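Chemist: Next one to model:
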Amino acid sequence: MADNFKSGFIAIIGRPNVGKSTFMNKMIGQKIAIMSDKAQTTRNRIQGVLTTDDTQLVFIDTPGIHKPKHRLGDFMVKVAENTLNEVDAVLFMVNAKEGYGKGDQYILDRLQQVKRPVFLVINKIDLVHPDALLPLIDHYKDKCDFEEIIPISALQGSNLTHLVDELKKHIPEGPQYYPEDHVTDQPERFIISELIREKVLAFTREEVPHSIAVVLENMEERPSNTVFIQATIVTERHTQKGIIIGKQGTMLKNIGKKARSDIEALLGSKVYLDLWVKVREDWRNRQSQLHEFGFRSDEY
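Modeler: Predicted structure coming up:
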């Protein structure tokens, strides 16, 4: 490890669908946070680790801050807000195409209480004309005492090196918290369940995505270097179950096929994926169900 090694924790915060998970995955070069064009995809804090010769940056991808509509939403917002008190720097990410919105002011009000460097990261600059950036920067710059305003494209990787260089200036000297080959603190089972959930989000219609959870029931290695995985997709209504299964099971087969491909890439093994769909009515408002599915706000 280099002399004067630096390490720090960086929270990524912003409204839903500003590209936090895409940014995280691009930074560490591997998919650990699921990506979707549907808002509020991330439900737990997911830590991604970027290690260089002289620095270790631990990025914390938080759920998008939004007005909660159920207990699961309450949990998601609490996770995001609590993270601000535990880090060395904060990246406030906004969507260049959407611009300033009500949800941004809600976050900015909370950032006024943060005693850590706050960077404004304007993401998705590949979707707007360069001339549109200056008015957007002018609009935000006086709303908070930002350490720096950095436009990026997480999808294309634009300006990410500059962002890392700036973060290095503001984090303290410290230990290497994770081994060099670690890219996340999340267990393998969690990432697998998230990859399955990502495919449900990608394939299903508007009424389904946010009412699902994925539970890994069994995971075991079998002969011929094959990993057997049995998982249950939980939803709130029988009509949603029908949509996920699809006519003659075609939707579920497509979800399974795409998920299996990503899981095999993650594990480096052949995977036999056995998917089931169950109904748990109104699970997002039931504390016992939230705990069973891993959403425990008392841990944050």
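
Chemist: all contacts plus neighbour counts: C-alpha atoms, from now on.
Modeler: Noted.

Chemist: Now do the SS call for L57.
Modeler: Assigned with DSSP: H, G, I helix; E, B strand; the rest coil, L57 falls in the strand class.

Chemist: Helices of the stretch 1-150 of the chain, residue ranges please.
Modeler: 20-28, 71-83, 102-111, 133-141 (DSSP state H, counting those that start in this stretch).

Chemist: just these: most buried one?
Modeler: Scoring those by mean neighbour count under mean count of other Cα atoms under 10 Å gives helix 20-28 as the most buried, with a mean of 23.

Chemist: who does that one touch, helix- and strand-wise?
Modeler: Secondary-structure packing of helix 20-28 (3 or more Cα pairs under 8 Å, 6 or more residues apart in numbering; DSSP states H and E): strand 6-14, strand 46-51, strand 55-61.

Chemist: One more, please, to line up against the first structure:
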Amino acid sequence: MAAQWPGWVTGVYWGALECTGTAQGVQGKGARVPVSCAPRVTAIPARWSSALGSILGIPSEKPSDTLGQHPPPVATSKEEQDRLLRGRPDQPHNPKVLRIAIIGAPNAGKSTLSNQLLGRKVFPVSQKVHTTRCKARGVVTHEDTQLIILDTPGLTSPFKAKRHKLEEAMLTDPWDSMKHADLVLVLVDVSDHWTRNSLSKEVLKCLSQFPQIPSVLVLNKVDLLKNKFILLELVTELTEGIVNGKKLEVSSAFKDNSSSSAKSPVQITQTSPPEKGDNTWDNSSDARASESRLGTEEAQQPKHYGPRDLKNMKGWPFFQEIFMLAALHGEEVDTLKRYLLLQAKPGAWEFHSSVLTSQSPQEICNNIIREKILEYLPLEVPYSVIQVTEMWEEGPSGELLIAQKLLVPRKSHMTMLIGRGGKVISRIVQEAGQDLMNVFLCDVRLRLQVEVKS
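Modeler: Just a heads-up that it's a prediction; the model follows:
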């Protein structure tokens, strides 16, 4: 049982890592975290299937196992992490590398997707916008290939940045990441019916400034759509009807029969090249029955788009591929990961294979705690909390001891952060401690103190 640390307004959460497969909290409610201690390696299949391939009926092979090894833990010591980052990377015989920038509107799920690709949560995730405040790098190492993921803040306008009192880095970091990228993933939240039908002007401007960088459209949160047929309409709008140099033609004839609960098949036909004839595949629809024709034909090379053209554009006609997934649940993320691994080009690794992220352990800890504060405090209150780390050291049994002070501007904010009977701050400590154990793969004892800053 963990010793109580007197003088603090919260309890202490800590847990023990067991190689039998769980990490269990001793205090609190004993939350359990799945931990895999035996690495598994699988080969990358030669075939993969994007969403566009599925729409056109291109067959795919679903792998029987997940990609790669169990990702390495992050070093708990800043000195050890710095040594790995500054040291010379280990290089395989024929190394390959791909730098990936993930851009999109705030709260589109960029950090969630980054965490799923990495296989471990190192980037903060929250339902509130602007959770990611600066760029950070994640590293996926698989056999002879290294993917470098550039997780960036959501693209926003200078007006919105000023209104939310955001740092200048929130405006410049996405653009800086694009300069170093070999491929860009544009993430769109299809569950947001207010924004899903068009790319934001900031995203279009960013893409138009770097037309030489290959781009891929990723439709996220597709599990939240009841009518999956909407995805076909979104594909047409977000791509301006052009994908990988091919023109897409989508026409639909809805058969709305509200009196019948039977589901008629959706017919998707590839009409180009015309000399090969038509091929039809049957698929089930989750909503009303419909007939759809999806045709592809050679499209003219799109012209260069200037600022005036962007004002009238809703989508981007230079996407090479389209993927549809649910990043929160990891659905189809491995499909995207395989595609990214196959896009890697010969080149030296930038990071040691033991590196998972360029962040320091203290930065990861701060972000995880701030993520929980964002989740539990209302409106703009979380953005005014200042975090001060007062203790970061290894305990007598190898556990990580962390003590942090949370400074708030008002006493009312302190009351909200602590909660009745300390329930809110206790949940923050418990959930943050659980996440930190999963990052560092060691026992974590976390304590938080809340004060009104003078």
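
Chemist: Report the TM-score for the pair.
Modeler: Their TM-score after superposition, calculated using TM-score structural alignment, normalised by the length of the first structure, is reported as 0.85; 281 aligned residues with a Cα RMSD of 2.3 Å.

Chemist: What are the boundaries of the strands in the stretch 1-150 of the second structure?
Modeler: Assigned by DSSP state E, counting those that start in this stretch, the strands in the stretch 1-150 of the second structure fall at 15-18, 22-25, 32-34, 96-104, 136-142, 145-151.

Chemist: Export the helices and strands packed on helix 20-28 of the first structure to a markdown table and append columns for distance to Q230 of the first structure and mean neighbour count.
Modeler: Below are these laid out as a markdown table (distance: least, Cα to Cα, whole Å; neighbours: other Cα atoms under 10 Å):
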| stretch | distance to Q230 of the first structure | mean neighbour count |
| --- | --- | --- |
| strand 6-14 | 32 | 24 |
| strand 46-51 | 23 | 22 |
| strand 55-61 | 27 | 26 |
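
Chemist: Tell me which of those sits nearest to P179 of the first structure.
Modeler: When these are compared by Cα to Cα, strand 46-51 sits nearest P179 of the first structure, at 8.5 Å.

Chemist: mean deviation of that closest one from the second structure?
Modeler: Superposed on the second structure, strand 46-51 of the first structure shows a mean distance to its aligned partners of 1.3 Å (mean Cα distance after the TM-score superposition for the first structure).

Chemist: Kindly report the same for stretch 194-203 of the first structure.
Modeler: Here stretch 194-203 of the first structure, set against the second structure after superposition, deviates by a mean of 1.5 Å using mean Cα distance after the TM-score superposition for the first structure.

Chemist: okay, and that stretch goes to which residues in the second structure?
Modeler: Stretch 194-203 of the first structure corresponds to residues 367-376 of the second structure when matched by TM-score structural alignment.

Chemist: F319 of the second structure touches V218, doesn't it?
Modeler: No: the pair F319 of the second structure / V218 is not scored as a contact, 10.0 Å apart, by Cα atoms under 8 Å.

Chemist: Could you find the closest non-adjacent residue to the residue positioned nearest the centre of the second structure?
Modeler: The centre of the second structure sits closest to L113, judged by Cα atoms, centre = their mean, with a distance of 2.2 Å. Using Cα to Cα, 6 or more residues apart in numbering and skipping the chain neighbours, the partner closest in space to L113 of the second structure is A327 (5.1 Å).

Chemist: now swap in T232 of the first structure and tell me
Modeler: Nearest residue to T232 of the first structure, sequence neighbours excluded (Cα to Cα, 6+ apart): W276, at 4.7 Å.

Chemist: Which residue ranges of the stretch 151-300 of the second structure form strands?
Modeler: 183-189, 215-220, 242-243, 246-254, 266-270, 279-283, 290-298.

Chemist: And the stretch 151-300 of the first structure, by the same measure?
Modeler: Taking DSSP E, counting those that start in this stretch as the test, the strands found in the stretch 151-300 of the first structure are 213-222, 226-235, 270-279.

Chemist: Pick the most buried one from the ones you listed.
Modeler: The highest mean neighbour count among these, using mean count of other Cα under 10 Å, belongs to strand 226-235: a mean of 19.

Chemist: Contacts for that one next, please.
Modeler: 193, 197, 208, 211-222, 241, 269-281, 283 (Cα atoms under 8 Å, 6 or more residues apart in numbering).

Chemist: one step back: can you tell me what the residue nearest to T232 of the first structure aligns to in the second structure?
Modeler: Taking TM-score structural alignment, the alignment pairs W276 of the first structure with Q449 from the second structure.

Chemist: could you measure its match against Q430 of the second structure, distance?
Modeler: 14 Å (Cα to Cα, to the nearest Å).

Chemist: mind checking which of the helices of the stretch 1-150 of the first structure is nearest F59 of the first structure?
Modeler: helix 20-28 (7.1 Å).

Chemist: what's the average distance of the closest one to the second structure?
Modeler: The superposed helix 20-28 of the first structure is, by mean Cα distance after the TM-score superposition for the first structure, a mean 0.9 Å from where its aligned residues fall in the second structure.

Chemist: OK, contacts around D443 of the second structure?
Modeler: So D443 of the second structure contacts W14, G15, A16, L17, G398, E399, L400, M437 (Cα under 8 Å, 6+ apart).

Chemist: still contacting in the first structure, which of those?
Modeler: Contacts conserved in the first structure for the contacts of D443 of the second structure, using both residues aligned by TM-score structural alignment, their matches' Cα atoms under 8 Å: G398, E399, L400, M437.
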